[in-house]
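Enquirer: Make a model of this:
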Amino acid sequence: MSPPPSPSPAAPAASVPPRLLVVDDEPDLCTLYELALLREGCDVETASCVEEAWGLLQARRFDAVITDMRLPDGNGLELLRRLEQAGRPEKTLVITAYGSAENAVQALKAGAFDYLTKPVDLRQFRSVVASALGRVPAPPKAAAAAAPAGAAAAALQRLSGQSAAMRQVREMIGKVARGMAPVLVHGESGTGKELVARAVHQVSHRAAQPFIAVNCGAIPEHLLEAEFFGHRKGAFTGASEDREGFFQAAAGGTLFLDEIGELPLAMQSKLLRAIQERAVRPVGAVGETALDVRIVSATHRDLEAEVRAGRFRQDLFYRLNVIQLRVPPLRERLDDLPLLCGAVLARIAAESGLVAPPRLTPAALARLATHDFPGNVRELENLLHRAVALSGGGVIDADDLGLGDCGGPAAVAGPLAGTADEAAAVPVRAGEAPLPCDLMAHLDEVEREVLVRALALHRGNRTAAGAAIGLTLRQMRYRMSRLGVQAAGDGGDEGEEGGA
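Expert: Sure, this is the predicted structure:
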């Protein structure tokens, strides 16, 4: 009989209702919010001004604070600042007047978890409060609680580097992950914007929920609405069944919109409405479906310039650009090269089944440090994949990198950025090859050399040669055809049947 009583003390603790503080000087609205929250099983206290609210906060702890922006003795931002300075854990929801996007952005940057606009939709109100309290549809609590720690560490570890720029990125991720504010990740192609977006998700309370990544530039324009919002059976030709869109798939989690600047204006308008209303209407449906989704977007474009040119909606830009997180290009953090190379080579070794990761000689590392990396980390990964294939394994020397004597920072910043005449005017040291005037032709020649050497190493077997340099058989065929490379040897092509 002794075992049954032991769980009983824990039961009441688990059923303690969340305690919320509502701050609003309009009695009718205060009562409306209070009744809505009481129906959700919350313990609610109210205040009508900043000082009264602060007195209640000093007396006890709350799970969340819901405050109007305009109060008789100040505004909600004052309460936010006091909570931040005191290091209080309460999540804050701010209610702003309709159309005052500037106030909403200001509140989110000050640390608010989320905001609502008047007149408040009670369905949306309950959804946002549930999100702040962690009441999103999830696996059992034990699993949901355990997921963030390990996953967050793994996500941050993939952001290799100890440079000041990368430390700042990781610090920003920790800050922005706490709320619901939309995040715009900005950086050149190949800098790792999706890795940063995944880290924001994994460090947040949504880590156990879906992370859905969408390349906005890869979807045909006529399919955008159905892909984003889903569709109903019979909505259009070929819609043979109901289908969820990206928003529904990301419910409770994070929707990552990569290359957001590629969206056409018509779709931008529909996306803006979905973000504002926190609801989507599938194609062919009559009603909208409320969804709790955090938006993280990314672009390599200058969206402010796109807005000025009329190619991107200003109101959507303000909605997405609440918090901007810049990912530095590789040339701004060359101090991270040894760590980055070590991480990439370890991953290549694991994927290729190598006993130990290949290592770079000091000469190879020095050669990499002189390269400008216009393709950033993605270029480094491709370069190391190729070097592993050409070096044959254990040690990668400078010659295995295939960089030649061009492509360093000085070359890219100077002659390669100018005209052919300017490039020709650059003095060439004794024994040094001149810089290529036709960059594409030079890159094609480098690629042709890699293909020829890989095929020679694998005796003409295109499947094996492609696998060694990270290409499928289809990709090998395409590149060989484009560059006029012939497969010579007696190796055959394993698995070639049906490969096309």
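
Enquirer: Please make it C-alpha for all contacts and neighbour counts, starting now.
Expert: Fine.

Enquirer: Specify the local secondary structure of the residue most central in space within the chain.
Expert: Centroid-nearest residue in the chain, with CA atoms, centre = their mean: residue 197, separated by 2.0 Å. Recorded secondary structure, residue 197: helix (DSSP: H, G, I helix; E, B strand; the rest coil).

Enquirer: ok, it touching residue 256?
Expert: Yes: using CA atoms under 8 Å, residue 197 is in contact with residue 256, at 6.9 Å.

Enquirer: Need the residues touching each of the two.
Expert: Shared contacts of residue 197 and residue 256 (CA atoms under 8 Å, 6 or more residues apart in numbering): 296-297.

Enquirer: in the stretch 101-250 of the chain, which spans are strands?
Expert: With DSSP state E, counting those that start in this stretch as the criterion, the stretch 101-250 of the chain has strands at 114-117, 183-186, 211-215.

Enquirer: Make JSON lines out of these and add distance to residue 96 and mean neighbour count.
Expert: Compiled in JSON lines, the strands of the stretch 101-250 of the chain are given as follows (distance: least, CA to CA, whole Å; neighbours: other CA atoms under 10 Å):
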{"stretch": "strand 114-117", "distance to residue 96": "5", "mean neighbour count": "22"}
{"stretch": "strand 183-186", "distance to residue 96": "20", "mean neighbour count": "24"}
{"stretch": "strand 211-215", "distance to residue 96": "29", "mean neighbour count": "18"}
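
Enquirer: want to put them side by side, so please do this one too:
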Amino acid sequence: MNAAVQTTARALIVDDEADIRELLEITLGRMGIETVAVSDLASARRTFDAQPFDLCLTDMRLPDGEGIALVRHINDRSPACPVAVITAYGSAEAAVASLKAGAFDFVSKPIDVAGLRTLVAQALKLAGLDHDAPPHPSLDVSPRLVGQTEAMAALRRTIAKLARSQAPVYVTGESGTGKELVARMIHAEGPRVNGAFVPVNCGAIPAELMESEFFGYLRGAFTGATRDTAGLFARADGGTLFLDEIADLPMSMQVKLLRAIQERSIRPVGATMETAVDVRIVSASHRDLSVEVARGRFREDLYYRLNVIEVKVPPLRDRIADIPMLAERILAGLARKMRLERAPVLSDDARSALMDYNFPGNIRELENILERAVTLAESPVIERGYLRLYSPLAEAAAANPADALVDESTDLESQLEALERERIQSALEACRYNKTKAAQRLGITFRALRYRLAKLGME
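Expert: Alright, predicted model coming up:
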């Protein structure tokens, strides 16, 4: 019996196969969980409505309907009750459909008892029935999104809902909008909070090292492998693996990642046996994955496996009213970092300038602008000039709106050069002056970026 599980926990088991019902009852019984088992959808609905349950395990295929119907029934009446769906082996479509319907997780047949116990333990943590677990973090100590606009309020509500599920989440948004922070909040507010949150930038790993980085390797697997080394999946076991810039994965690695997600197991380089892992996947990209799929650069089956639930992070220009609050938080952090006696403040003119700016680099660009301004400012009050929001094209547009698109007083070469300079500067600021990432953001090679920097005198 698992001492960490409260003996009063109750589970509803729904399956038309007697041997499966018996296996589930025995497994949960040994964990100290009281069970009630039924064999069809109608009985499950009546039983659930008649008495309280902390967990439900239901087969996908029932004699009188689909298990997804029960998932929706329970979510409507008791959204705090986690529901796990039992699917046929290899039925990825059914698993994804159940997660989209609101299932907590899924179990594949034949049922792996160890994996089932892990799933049940996670579900009961979510239901607050694991007494040995530390208190659930509040928003005062977990990662937090700053802002009071409706866009941010909606995003927080979505995060709170997703945190209760184990479904893969795909976070979309422009560079610098805070996609990793969203992933961290999903992790921090869910039952995996005591596990590791492992972030990885898929575009920063050399292609030849990807398999060993993701899955680990054994000593002697290749030259230089002097000891067994755990990969990203193993380090995230029991927690969350955040795959940032997932669109940068090469095709060969996409195949291996798909298998690891579907089978919930990995094979380290040099190993002959697979190892089970319990990892929730959250992925992100500033590129449109559906477009990458259409262009043949991203596997369609992996796309649908990752994009079970999509979360869109709004750009900063769509929540201008949050800029003063964001700026205040960033300036307070800079004061601590620079050991200033008091946090700098924005003048009214500087604040207005920020709220009029378009922020192509989003929050990351705001951070860079304010850090530069604090460094340059000679007093705790930051004036507009220290922000350096100058843009050649923007200035031309402001001076003559009718000719904003085409300035016939300037030759074409100069206009193109000004536009190129602005784009490169924005990319560099958004990528914290990492030239490799800036080149990727601009869609050019690193060598091409170096050439353009030298040509424009920007090095």
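
Enquirer: Superposed, what's their TM-score?
Expert: Once superposed, chain against chain, the TM-score is 0.84 (TM-score structural alignment, normalised by the length of structure 2); 424 aligned residues with a CA RMSD of 3.3 Å.

Enquirer: how many neighbours does residue 291 of structure 2 have?
Expert: By other CA atoms under 10 Å, 11 other residues sit near residue 291 of structure 2.

Enquirer: would it count as being in a helix?
Expert: Yes: assigned with three-state DSSP, residue 291 of structure 2 falls within a helix.

Enquirer: now for it: what does it line up with in structure 1?
Expert: In structure 1, residue 291 of structure 2 lines up with residue 305, judged by TM-score structural alignment.

Enquirer: residues touching that match, list them.
Expert: Residue 305 of structure 1 sits next to no residue when contact means CA under 8 Å, 6+ apart.

Enquirer: Sticking with the residue lying closest to residue 459 of structure 2 once chain neighbours are set aside, tell me its helix or strand.
Expert: Excluding its sequence neighbours, the residue lying closest to residue 459 of structure 2 (CA to CA, 6 or more residues apart in numbering) is residue 453, at 5.5 Å. Per DSSP states H and E: residue 453 of structure 2 is located in helix 446-456.

Enquirer: which residues touch that helix?
Expert: So helix 446-456 of structure 2 is in contact with 417, 421, 435-436, 439-440, 459, going by CA under 8 Å, 6+ apart.

Enquirer: Dump these to CSV, plus secondary structure.
Expert: Output for the contacts of helix 446-456 of structure 2, formatted as CSV (three-state DSSP):
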residue, secondary structure
417, helix
421, helix
435, helix
436, helix
439, helix
440, helix
459, coil
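
Enquirer: Go ahead and build a ChimeraX selection from the buried members of those residues.
Expert: In ChimeraX, a selection of the buried entries from the contacts of helix 446-456 of structure 2 looks like this (16 or more other CA atoms under 10 Å):
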select :421,435,436,439,440
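
Enquirer: Map the residue nearest to the centre of structure 1 across to structure 2 for me.
Expert: Aligned partner of residue 197 of structure 1 by TM-score structural alignment: residue 183.

Enquirer: which SS state does the nearest residue to its match once chain neighbours are set aside fall under?
Expert: Spatial nearest neighbour of residue 183 of structure 2, chain neighbours left out: residue 282 (6.5 Å); criterion: CA to CA, 6+ apart. When classified by three-state DSSP, residue 282 of structure 2 comes out as strand.

Enquirer: and the aligned residue in structure 1 for residue 282 of structure 2, what does it touch?
Expert: Correspondence of residue 282 of structure 2 to structure 1, assessed by TM-score structural alignment: residue 296. Residues near residue 296 of structure 1 by CA under 8 Å, 6+ apart: 182-185, 197, 254-257, 320.

Enquirer: Over to residue 410 of structure 1?
Expert: Residue 410 of structure 1 touches nothing, counting by CA under 8 Å, 6+ apart.

Enquirer: any idea which element it lies in?
Expert: Residue 410 of structure 1 belongs to helix 409-413, assigned by DSSP H and E.

Enquirer: all helices for the stretch 151-300 of structure 1, in order.
Expert: When assigned using DSSP state H, counting those that start in this stretch, the helices of the stretch 151-300 of structure 1 occupy the ranges 164-176, 193-203, 224-229, 246-249, 265-277.

Enquirer: by how many degrees do the second one and helix 164-176 diverge?
Expert: Read that as helix 193-203 of structure 1. Angle, helix 193-203 of structure 1 to helix 164-176, by axes from the mean of the first three to the mean of the last three CA atoms, to 10 degrees: 40 degrees.
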